[in-house]
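**Q** Just the structure for this:
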Amino acid sequence: MKHRRITVGTVILNVLLFVVAFITIVPFIWMLLSSFAPNSEIVKVTGSLFPRPSTVSNYVNIQQRFDFLRLFANSLLIASVKTIIVIYTSAVLGFVFAKMRFRGRTLLFGIVMSTMMVPWAVTIIPQYEMMTQFGWLDTYTSLIVPSMISAFGIFLFRQSITGIPDELIEAAKIDGASDRRIFHRIILPMSHNTIAALAIFTFLWNWEDYLWPFLMITDEKKQLLAVGLKQFNGQYGTDYGGLFAATSLAIVPVIIVYLVFQKQFIAGIASGSGK
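**A** Reported below is the predicted structural model:
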């Protein structure tokens, strides 16, 4: 009886997960099919639920509609640079909070964590004023510097590095290794799961960021892809086919990053939550 109860519960859980996954993926399937359909088919009131794909002109005309390749490269550059910086700074600060002993460590860590509770919208105006005073408007510096430190990343690394035995670090110090060498030769290699998890989150957040690049960058050649997609909105209508085609290509880097770090991502999240 107990075995049957577990089996029925597992089946029900799998069915619920399948339903949720199906509901989640349907909009992406609809978008992908629509990217191969003309606008007349997409906006048709009558007809099937999914547009009938019949053309590739939406993809062919993307570069003619706006400088897709330049915006794509800009977004890829900024998202990659910010991801690398956030991973390194989070790892350093996570190591400090996890293994360094100094007065006020717990209080300082609490202050860092409390910043996660402050809505980002509250800081938009102060940050905008700072960027204006620094003369960083219309530069990539205004996109990179404000997001170099991630409280979420620090939390993930602190939880992960706390699990590394202190005896291993003490042994390295006895052998003459400095804190810098210990961090780069021991801590970072043993934190690859956390690195993968944070890389996916950070890359995704920066890749789809719209409001801050929209406020900071005015030069169309420097603009990012998320902002550039708005150019499909015309005065009298929207080129839905072209918009869906560009969006379909825009999500490719995110999918690639997730597929590359998938196993480490799941292990890193499980490790962090287990702490």
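**Q** switch to C-alpha atoms for all contacts and neighbour counts from now on
**A** Fine.
**Q** Give me the contacts around stretch 91-107.
**A** For stretch 91-107, contacts defined as CA atoms under 8 Å, 6 or more residues apart in numbering pick out 109, 153-159, 161-162, 166, 183, 187-188.
**Q** can we see that at 6 Å?
**A** Here stretch 91-107 makes contact (CA atoms under 6 Å, 6 or more residues apart in numbering) with Ile154, Phe157, Arg158, Thr162.
**Q** Can you flag the buried ones in those residues?
**A** Ile154, Phe157, Arg158 (16 or more other CA atoms under 10 Å).
**Q** In helices only, show me those.
**A** Ile154, Phe157, Arg158 (DSSP state H).
**Q** Could you check how far the second one is from Ile269?
**A** The reference is to Phe157. As for Phe157, its distance to Ile269 is 11 Å (criterion: CA to CA, to the nearest Å).
**Q** Now show me the structure for the sequence below, then we'll compare the two:
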Amino acid sequence: MKRKVRWPSYLIAILIVVFFLWPVLYVIFSSFKTLNEISSPNPTFFPDQWTLQSYIDVFQKANFLRYIGNSFFVAVSSTALAVVINTMAGYALSKFRFKGDKIILIIILSTIMLPLEVIMVPIYRVLTFFGMTDTYAALIIPAAATPTGIFLMRQYLVTIPDDLIESARIDGASEWKIFTRIIVPNAKAAIATLAIFSFMWRWNDYIWPLIAITDMNKYTMQLAIANLNGEFSMDYNGILASATISMVPMLFVFLIFQRQFVQGTAQTGMKG
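**A** Below you'll find the model as predicted:
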């Protein structure tokens, strides 16, 4: 029996993809345009004259290699720390029963409703008390544990059978061995998802680095892009080129974790 080809569904999906990718592709292609083309009253989608001058100017006029390195260091360090802490917290809240565990979970979930603008002043005061302002730690440590990450890991780890963990305990396995040999391998889908979102949040973060960092040598990519806006002029070429550069790491991270995400989802938390 021949499979029915659902061309209308494919066509709708393609149109949706094109609709959402159109602005992104426009930014990428515009980064290869000259300033006259960008400023033209009749803009075109593809450049009439391809040029790399925008990228050359970005790296010559500003220390963008350092800013990219700062963003990588902050995003990778924060993501690694967030994966470890959120996974441990999710394991504790999903597989251990202790007095007040439900209350702790409710408190954690309630903080999801609080925007950064509400809590950034208390966080800044805490960092000031410990002398951590204007340091990389000010960008990494506050994002180490997030309510979204804890809830994601907790909800996924609940699906792992308790009998599997109890069997390991009967065999004499320590809690650390259970966590590293059973929990982590069977939570690859959630860990991959958490890593992607955590890296994306830290890489694209602008408000918090703007508050916590004053030394330009510690600026992240997003702060550097914002500095291309002058008081009386705007470097459109530089903004488009740097914005295109900032997209590459996110695409790279997603492609790395995509396979693990699919495999972990197929396993549904258990190995055959």
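**Q** still on that earlier bit, and the buried ones among the contacts of stretch 91-107 of the first structure, which is closest to Leu229 of the first structure?
**A** Among these, Ile154 lies closest to Leu229 of the first structure (CA to CA), at 32.5 Å.
**Q** Now which residue in the second structure aligns to that closest one?
**A** Residue correspondence to the second structure (TM-score structural alignment): Ile154 of the first structure is matched to Ile150.
**Q** For its match, which non-adjacent residue is spatially closest?
**A** Asn86 (4.8 Å; CA to CA, 6 or more residues apart in numbering).
**Q** That neighbour maps to what in the first structure?
**A** Using TM-score structural alignment, Asn86 of the second structure pairs with Ser90 in the first structure.
**Q** Same check on Ile141 of the second structure?
**A** Match for Ile141 of the second structure (TM-score structural alignment): Val145.
**Q** ok, how many other residues are close to that match?
**A** When counting by other CA atoms under 10 Å, one arrives at 12 neighbours for Val145 of the first structure.
**Q** And it, how far from Ile187 of the first structure?
**A** For Val145 of the first structure, the distance to Ile187 of the first structure - CA to CA - is 25 Å.
**Q** Then Ala226 of the first structure?
**A** Distance from Ala226 of the first structure to Ile187 of the first structure, by CA to CA: 35 Å.
**Q** Helices of the stretch 1-150 of the first structure, start to end?
**A** With DSSP state H, counting those that start in this stretch as the criterion, the stretch 1-150 of the first structure has helices at 2-34, 39-42, 57-60, 62-65, 68-99, 105-114, 120-134, 141-144.
**Q** quick check: stretch 204-218 of the first structure aligns to which part of the second structure?
**A** So stretch 204-218 of the first structure sits over residues 200-214 in the second structure, by TM-score structural alignment.
**Q** List of residues touching that stretch?
**A** Against stretch 200-214 of the second structure from outside (CA under 6 Å, 6+ apart): Ala75, Thr133, Asp134, Gln222.
**Q** now with 7 Å?
**A** For stretch 200-214 of the second structure, the external contacting residues (CA atoms under 7 Å, 6 or more residues apart in numbering) are Ser71, Ala75, Thr133, Asp134, Thr135, Ala138, Leu139, Tyr219, Gln222, Leu223, Met250.
**Q** Can you name the helix or strand that the residue nearest the centre of the second structure falls in?
**A** Among the residues of the second structure, the one closest to the centroid is Met200, at 1.8 Å (CA atoms, centre = their mean). For Met200 of the second structure, the element it lies in under DSSP states H and E is helix 188-204.
**Q** which parts of whichever helix or strand comes after that helix are buried?
**A** On the C-terminal side of helix 188-204 of the second structure, the nearest following helix or strand under DSSP H and E is helix 207-212. Across helix 207-212 of the second structure, burial judged by 16+ other CA under 10 Å covers Trp208, Pro209, Ala212.
**Q** again, but for stretch 130-150 of the first structure
**A** For stretch 130-150 of the first structure, by 16+ other CA under 10 Å, it's Met131, Trp136, Leu137, Asp138, Thr139, Tyr140, Ser142, Leu143, Ile144, Met148, Ile149, Ser150.
**Q** Nearest to Thr83 of the first structure among these?
**A** Thr83 of the first structure has its nearest neighbour among these in Met148, at 8.7 Å by CA to CA.
**Q** can you count the residues close to the aligned residue in the first structure for Pro161 of the second structure?
**A** Matched across to the first structure, Pro161 of the second structure falls on Pro165, judged by TM-score structural alignment. Counted with other CA under 10 Å, the neighbours of Pro165 of the first structure add up to 10.
**Q** Against Phe102 of the first structure, how distant is Pro165 of the first structure?
**A** 19 Å.
**Q** cool, Val19 of the first structure as well?
**A** Using CA to CA, Val19 of the first structure is found at 50 Å from Phe102 of the first structure.
**Q** Can you check which part of the second structure stretch 107-114 of the first structure sits on?
**A** Taking TM-score structural alignment, stretch 107-114 of the first structure hits residues 103-110 over in the second structure.
**Q** how far apart are that stretch and its match in the first structure?
**A** Comparison of stretch 103-110 of the second structure with the first structure after fitting gives an average deviation of 1.3 Å (mean CA distance after the TM-score superposition for the first structure).
**Q** got the buried residues for that stretch?
**A** Leu105, Ile108, Leu109.
**Q** count of neighbours near Thr115 of the first structure?
**A** There are 13 residues near Thr115 of the first structure, going by other CA under 10 Å.
**Q** contacting residues for it?
**A** Here Thr115 of the first structure is in contact with no residue (CA under 7 Å, 6+ apart).
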